[in-house]
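J.: Quick one: sequence and predicted model below, then my questions.
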Amino acid sequence: MHTVAVLAIDHVVPFDLSTPLEVFSRARLPDGREAYRVRVCAPRSEVYSESFTIRAEWGVDALAEADTIIVPGCAEKAGPPGEDILQALRSAAERGTRIASICGGAFVLAAAGLLDGLRATTHWLATDLLARLHPAVDVRPNVLYVDNGQILTSAGAAAGIDLCLYMVRRDHGSAVAAHTARLSVMPLEREGGQAQFIVHELPPVPRGSVLEPVLAWIQDNLGRELALQTMAARCGMSERTFSRRFREQTGTTPLQWLLRARVHRAQYLLENTDHGIDRIAQQAGFGSPTAFRERFKRVTGITPQSYRASYRESNRTT
């Protein structure tokens, strides 16, 4: 029987810990037998979460017997993982053990050096921090999970369920995974490349900046055709000076900022209205439905229709 070890570290996030327990414990083979043996492993017999204490029957040495290791996320107060934990993960990786992280668990894998040179993801709020602390990791902020073969990472807690179901499907086929998904009241069809439900915030502008009025004007006029010349004229600058000042104060170009503003508006309309794609394309200033679909997918990773369907499915299942 396939053994799944869930590694619990102090200040573990309860939902991240319960996710693999829920999914793998429910998985059944066609003949009714349990598909996985699930063990909670920890450096001590008692581990603290944000709201309760967990008693772990298995120690870190039990990771050596696991076929799959799952590393849940921990709260910020947890601090860096101990060297005994990092070495246990490195040894498991050397043996070929499959290792996956949920949400902030990616930071533990990165600290162990297991993500160097690989694609990885974590919760979208923490992707910038992961990239900054571990520059050798190819951080992908806009996906639900990443499969590198032996090493897998997922975004937020709900994406951890997607990843666990994906591993069940990879191990035992779609029928077993679909049955497990139904027992967990989860859809099976969210693929790893699908974007996280990110609100694409616009780069901040220093308070009192000369750009503040023009950016407010741009957001009020997204449905119009906005050329660089028009935006520069609102500030009384040449296009060259405007572009330079804009990049200095926002870290991006005026046209890139405009695209993100339009995607941000489109996300809001897809989430909160029943307007058709043609109307939203016009309201957000994309010019045509074709341009809207192409540019929205470029930024978010999925089509507007898929974004709307997935957002509403997520709301029904949470």
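T.: Cool, got the structure.

J.: CA only for contacts and neighbour counts going forward, please
T.: Noted.

J.: Neighbours of the residue lying closest to residue 46 once chain neighbours are set aside, how many?
T.: Closest residue to residue 46 apart from its sequence neighbours, by Cα to Cα, 6 or more residues apart in numbering: residue 55 at 4.5 Å. For residue 55, the neighbour count with other Cα atoms under 10 Å is 15.

J.: And the strands in the stretch 51-200 of the chain?
T.: Using DSSP state E, counting those that start in this stretch, the strands of the stretch 51-200 of the chain run over residues 53-55, 58-59, 68-71, 98-101, 119-120, 138-139, 145-147, 151-154.

J.: What are the contacting residues of the first one?
T.: For strand 53-55, the external contacting residues (Cα atoms under 8 Å, 6 or more residues apart in numbering) are 45-48.

J.: picking that back up, how near is the residue nearest to residue 46 to residue 8?
T.: Applying Cα to Cα, to the nearest Å, the value for residue 55 to residue 8 is 10 Å.

J.: any shared contact partners between these two?
T.: residue 47.

J.: that older thread, could you flag which of the contacts of strand 53-55 are buried?
T.: Neighbour-count burial (16 or more other Cα atoms under 10 Å) applied to the contacts of strand 53-55 gives 47-48.

J.: Show me the contacts of strand 53-55 that map onto helices.
T.: Among the contacts of strand 53-55, no residue falls in helices (DSSP state H).

J.: And the host helix or strand of residue 240, what does it pack against?
T.: When elements are assigned from DSSP states H and E, residue 240 belongs to helix 239-250. Under the contact definition 3 or more Cα pairs under 8 Å, 6 or more residues apart in numbering; DSSP states H and E, helix 239-250 sits against helix 228-234, helix 254-272.

J.: Against that first model, consider the following:
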Amino acid sequence: MDRRIVIVVFEGFQLFDMAGPADVFALASTLTGGGDGYRIELAAVRAGEVTAQNGVTIAVRTSLGQVGGDVDTLMVVGGFSTGEWMRDRELVEGIRRLAGTARRVTSVCSGALILAEAGLLDGRRATTHWLASGVLRDRYPAVEVDADPIYVRDGHTWTSAGVSAGVDLALALVAEDHGHEVARQVACRLVVYLHRPGGQSQFSTPMGAAAPRSEPLRELQAFIDANPAGDLRVPALASRAGMSERHFSRVFTEQTGVSPGRYVERARADTARRLLEITDHPLDRVARESGLGRPETLYRVFRRTWRISPGDYRRRFRTKES
């Protein structure tokens, strides 16, 4: 049976909070097939047209009161109008009711405020858009607010930071359901970063490098990010870019601000960080799958890049129940 995803929207919601995760789930369904995908339903206080904050109007066929039966994943979006809607008792009570039947309860951006208003984040660690974190902390002291990560999992409850972080959250949910290879394929097809780890800061750039002006180099960046365990030595990368080694190294460094070797090392460190956070793989497997080869190299690169050992990072940032 397809997993039932109910996404709750309201007037003035952030369209990408809904559309980004919906596209992730839909593509995952296409890739998995065989009735093991996702069935997406939109719900609002009242069925009918609902207008996002950017003026785009969508058709919502189901009211919250009409949603019956078990729900696999409940997702509440955010938007500039969240402050108004968190005072709507029909919305809050409807979300509380559905959460009682859901295997997972999730929010994107300021949707965490509505979950908190419903009492669903009490005693839990949660995040939200950094602009809304102060409100979440001040208004709901029972919530352990962490404003830095792009998403946080606490038991069956997942909360994410602003807008694009909803895609990262959805990729994490797909990885939990179908494995990391399916999540990787979804990310590659959507041309987004491959499942940024939840512990990553909202304020950091995933690779710490500029996007090249050259399209072949942008494509090469994506190839490196998606294939950390491949042959990423300068001769192989230069050949893929159609340049001499010397010219490639000069142009890559000029356009990204880092050398090819440093970029590859950072990409592999990012992959290792993700694996440490969301898997129980031993360090030798993490080193191998991230392209770092051996645990000794993993340790050295991790200390140089993140200033923390792989073991300490896993103990601090590994997602619960992963």
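T.: Yep, that arrived. Here the structure is a predicted model, which is why all the values come from computation and not from measurement.

J.: Got a TM-score for the pair?
T.: Here the TM-score for the pair of chains, by TM-score structural alignment, normalised by the length of the first structure, is 0.60; 215 aligned residues with a Cα RMSD of 3.0 Å.

J.: who wins for proximity to residue 19 of the first structure among the strands of the stretch 51-200 of the first structure?
T.: With Cα to Cα as the criterion, residue 19 of the first structure lies closest to strand 68-71 of the strands of the stretch 51-200 of the first structure, at 9.9 Å.

J.: Give me the mean deviation of that closest one from the second structure.
T.: On superposition with the second structure, the average gap between strand 68-71 of the first structure and its aligned counterparts reaches 0.8 Å (mean Cα distance after the TM-score superposition for the first structure).

J.: who's in contact with that strand?
T.: Residues beyond strand 68-71 of the first structure that count as contacts (Cα under 8 Å, 6+ apart) turn out to be 2-8, 20, 63, 97-102, 105-106, 108-109.

J.: circling back to that earlier point, give the aligned range of the helix holding residue 240 of the first structure in the second structure.
T.: Using TM-score structural alignment, none of the residues of the second structure align to helix 239-250 of the first structure.

J.: relative to helix 254-272, how tilted is that helix?
T.: Using axes from the mean of the first three to the mean of the last three Cα atoms, to 10 degrees, the direction of helix 239-250 of the first structure lies 60 degrees away from that of helix 254-272.

J.: Report the buried residues of helix 239-250 of the first structure.
T.: Neighbour-count burial for helix 239-250 of the first structure flags 239, 242-243, 245-246, 249-250 (criterion: 16+ other Cα under 10 Å).

J.: what's the answer for stretch 85-96 of the first structure, then?
T.: Applying 16+ other Cα under 10 Å to stretch 85-96 of the first structure flags 85-86, 88-90, 92-93 as buried.

J.: Kindly report the same for stretch 135-144 of the second structure.
T.: Here stretch 135-144 of the second structure shows 136-137, 140, 142-144 as buried, counting by 16+ other Cα under 10 Å.

J.: before we move on, what about stretch 140-150 of the first structure?
T.: Buried positions in stretch 140-150 of the first structure, judged by neighbour count with 16+ other Cα under 10 Å: 140-147.

J.: Centre-most residue in the second structure?
T.: In the second structure, the centroid-proximal residue (Cα atoms, centre = their mean) is residue 168; its distance is 1.2 Å.

J.: Please identify the residue in the first structure that aligns with that residue.
T.: With TM-score structural alignment as the criterion, residue 168 of the second structure matches residue 162.

J.: Do I have it right that its match meets residue 190?
T.: Yes - when contacts are counted by Cα atoms under 8 Å, residue 162 of the first structure is listed as touching residue 190 (6.8 Å).

J.: Tell me where the stretch 151-300 of the second structure has helices.
T.: 165-178, 180-190, 215-226, 234-241, 245-256, 260-278, 283-289, 295-306 (DSSP state H, counting those that start in this stretch).

J.: Over in the first structure, find the residue span the shortest one aligns onto.
T.: On the basis of TM-score structural alignment, helix 283-289 of the second structure is assigned to no residues in the first structure.

J.: other SSEs contacting that helix?
T.: Helix 283-289 of the second structure packs on helix 260-278, helix 295-306, going by 3+ Cα pairs under 8 Å, 6+ apart.

J.: Which one, of these, ends up nearest to residue 317 of the second structure?
T.: Comparing these under Cα to Cα, the one sitting nearest is helix 260-278, at 5.8 Å.

J.: Point out the other helices and strands that that closest one packs with.
T.: Helices and strands touching helix 260-278 of the second structure, by 3+ Cα pairs under 8 Å, 6+ apart, are helix 215-226, helix 245-256, helix 283-289, helix 295-306, helix 310-317.

J.: Turn the strands of the stretch 51-200 of the first structure into JSON lines, columns for distance to residue 217 of the first structure.
T.: Formatted as JSON lines, the strands of the stretch 51-200 of the first structure follow (distance: least, Cα to Cα, whole Å):
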{"stretch": "strand 53-55", "distance to residue 217 of the first structure": "52"}
{"stretch": "strand 58-59", "distance to residue 217 of the first structure": "59"}
{"stretch": "strand 68-71", "distance to residue 217 of the first structure": "46"}
{"stretch": "strand 98-101", "distance to residue 217 of the first structure": "43"}
{"stretch": "strand 119-120", "distance to residue 217 of the first structure": "38"}
{"stretch": "strand 138-139", "distance to residue 217 of the first structure": "34"}
{"stretch": "strand 145-147", "distance to residue 217 of the first structure": "37"}
{"stretch": "strand 151-154", "distance to residue 217 of the first structure": "38"}
